[in-house]
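Enquirer: Would you be able to build a 3D model of this:
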Amino acid sequence: MKNTFFLLLLFPFILQAQQGANRESFKFNGQSIIGDTKEQVITAIGKPDKVSKDFNEMDDVAVDKFHYGGSILWFERGRLVSWTIKDERVFLVYNDLTIKVGEPAKILEKPFPKAYEGQNSSGRLSVRLQLSSSVITGEEGLIDEFINFYIDPVSLNIEEIILSSY
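Expert: Below is the predicted model:
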């Protein structure tokens, strides 16, 4: 029990599942591209500034990375699996809300009240959404997906948006 309490203190945020938030609800630059091939992504949002290669040791798979300014899209097995948004050139759309780096984090309060309420001032500020479609079967088993909105502690603006899976 004591160890569980200690581990909870290490988390810089409080995780709250958000009803209605799923991977299909978020559009990258207004386009539904998660799971798309590299060719489909280029058709939807344009040619990347740079392409690089990496390796995901955890999944033992090659990774292609598309760079759009400071933002990166990750492809595994030819499909888009993750992204990191770090500049204003790239944005997310959730329903009618456009979410950009540099916007006040307060814009997340209305669409994601539970997650917004769970942000914490210890460590890096963030609003974390576990996507409702996150229990999907991957080649290696079940996958959990999250969108993290990292917040600058001084300006309280969104500084980074990450779609990740575990």
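Enquirer: alpha carbons only for contacts and neighbour counts from here, please
Expert: Fine.
Enquirer: so where do the helices sit in the protein?
Expert: Counting by DSSP state H, the chain has helices at residues 2-10, 38-45, 113-117.
Enquirer: Comparing the ones you listed, which stretch has the densest surroundings?
Expert: Each of these was scored by mean neighbour count; the highest is helix 113-117, a mean of 18, by mean count of other C-alpha atoms under 10 Å.
Enquirer: circling back to that earlier point, turn the helices of the chain into JSON lines, columns for distance to residue 92.
Expert: As requested, the helices of the chain are exported to JSON lines (distance: least, C-alpha to C-alpha, whole Å):
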{"stretch": "helix 2-10", "distance to residue 92": "29"}
{"stretch": "helix 38-45", "distance to residue 92": "12"}
{"stretch": "helix 113-117", "distance to residue 92": "17"}
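Enquirer: So for residue 146, which of those sits nearest?
Expert: Residue 146 lies closest, by C-alpha to C-alpha, to one member of these: helix 113-117, at 11.5 Å.
Enquirer: The structure of the following sequence is requested for comparison with the preceding one:
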Amino acid sequence: MKHTISVLVEDEAGVLTRIAGLFARRGFNIESLAVGPAEQSGISRITMVVPGDDDTIEQLTKQLHKLINVIKVTDITKIPCVERELMLVKVSANSSNRSEVLQIVQIFRAKVVDISDDSLILEVVGDPGKMVAIISMLSKFGIKEIARTGKVALVRESGVNTEYLKSLQVKV
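Expert: The predicted structure is shown next:
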């Protein structure tokens, strides 16, 4: 199972290296990593997606707590969150298929940020599932390049689980 871990750290040189080293020493891969300033000056938020079972992830979070400059570690996998990613994708789009590509762009609420005679660069923002879906739809045209950020996530203060709500809408 993939776990999303949110870590608040002091914004100091070497913090990310120590965290990555902890994962490397234990043979864990970080599938996604996003780092940026948090709401308080001098504090950064690191959001990681890490594969592993619950017990292993619990051990990793305990080890993270022991690192210097780590303030708070939370496994937010099973907590209702807002999750987003940003992706830039360069897709082949010539005069014969451009209108079809643009229809897909509209459906996924993506943006065209560059255009040439034989390609488009699209900006896609959304949850990781949306990224997989649009890549799947665009692959038949030929994807030339992809650049993705890591997942960023914040816990919902409302506690509302939108995945649960989506499942109710499907049943109705």
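Enquirer: Overlay the chains and give the TM-score.
Expert: Superposed pair, TM-score by TM-score structural alignment, normalised by the length of the first structure: 0.26. Supporting alignment: 76 aligned residues with a C-alpha RMSD of 5.2 Å.
Enquirer: between the helices of the first structure, which one is nearest to residue 81 of the first structure?
Expert: Taking C-alpha to C-alpha, helix 38-45 is the member of the helices of the first structure nearest to residue 81 of the first structure, at 10.8 Å.
Enquirer: picking up where we left off before, looking at the helices of the first structure, which is closest to residue 84 of the first structure?
Expert: Closest approach to residue 84 of the first structure among the helices of the first structure (C-alpha to C-alpha): helix 38-45, 15.0 Å.
Enquirer: Where is the longest strand in the second structure?
Expert: If you go by DSSP state E, the second structure has its longest strand at strand 81-92.
Enquirer: Tell me the helices and strands packed up against that strand.
Expert: Applying 3 or more C-alpha pairs under 8 Å, 6 or more residues apart in numbering; DSSP states H and E, we find strand 81-92 of the second structure packed against strand 119-126, helix 128-138, strand 143-148, strand 152-155.
Enquirer: ok, now with 10 Å
Expert: Applying 3 or more C-alpha pairs under 10 Å, 6 or more residues apart in numbering; DSSP states H and E, one finds that strand 81-92 of the second structure contacts helix 98-107, strand 111-115, strand 119-126, helix 128-138, strand 143-148, strand 152-155, helix 162-171.
Enquirer: For residue 3 of the second structure, which of the ones you listed is the nearest?
Expert: Distance to residue 3 of the second structure, taken as C-alpha to C-alpha, is lowest for strand 152-155 among those, at 11.9 Å.
Enquirer: Mind listing what's buried along that closest one?
Expert: For strand 152-155 of the second structure, a neighbour-count test (16 or more other C-alpha atoms under 10 Å) marks 152-153 as buried.
Enquirer: likewise stretch 52-72 of the first structure?
Expert: Judged by neighbour count (16+ other C-alpha under 10 Å), stretch 52-72 of the first structure contains these buried residues: 63-68, 71-72.
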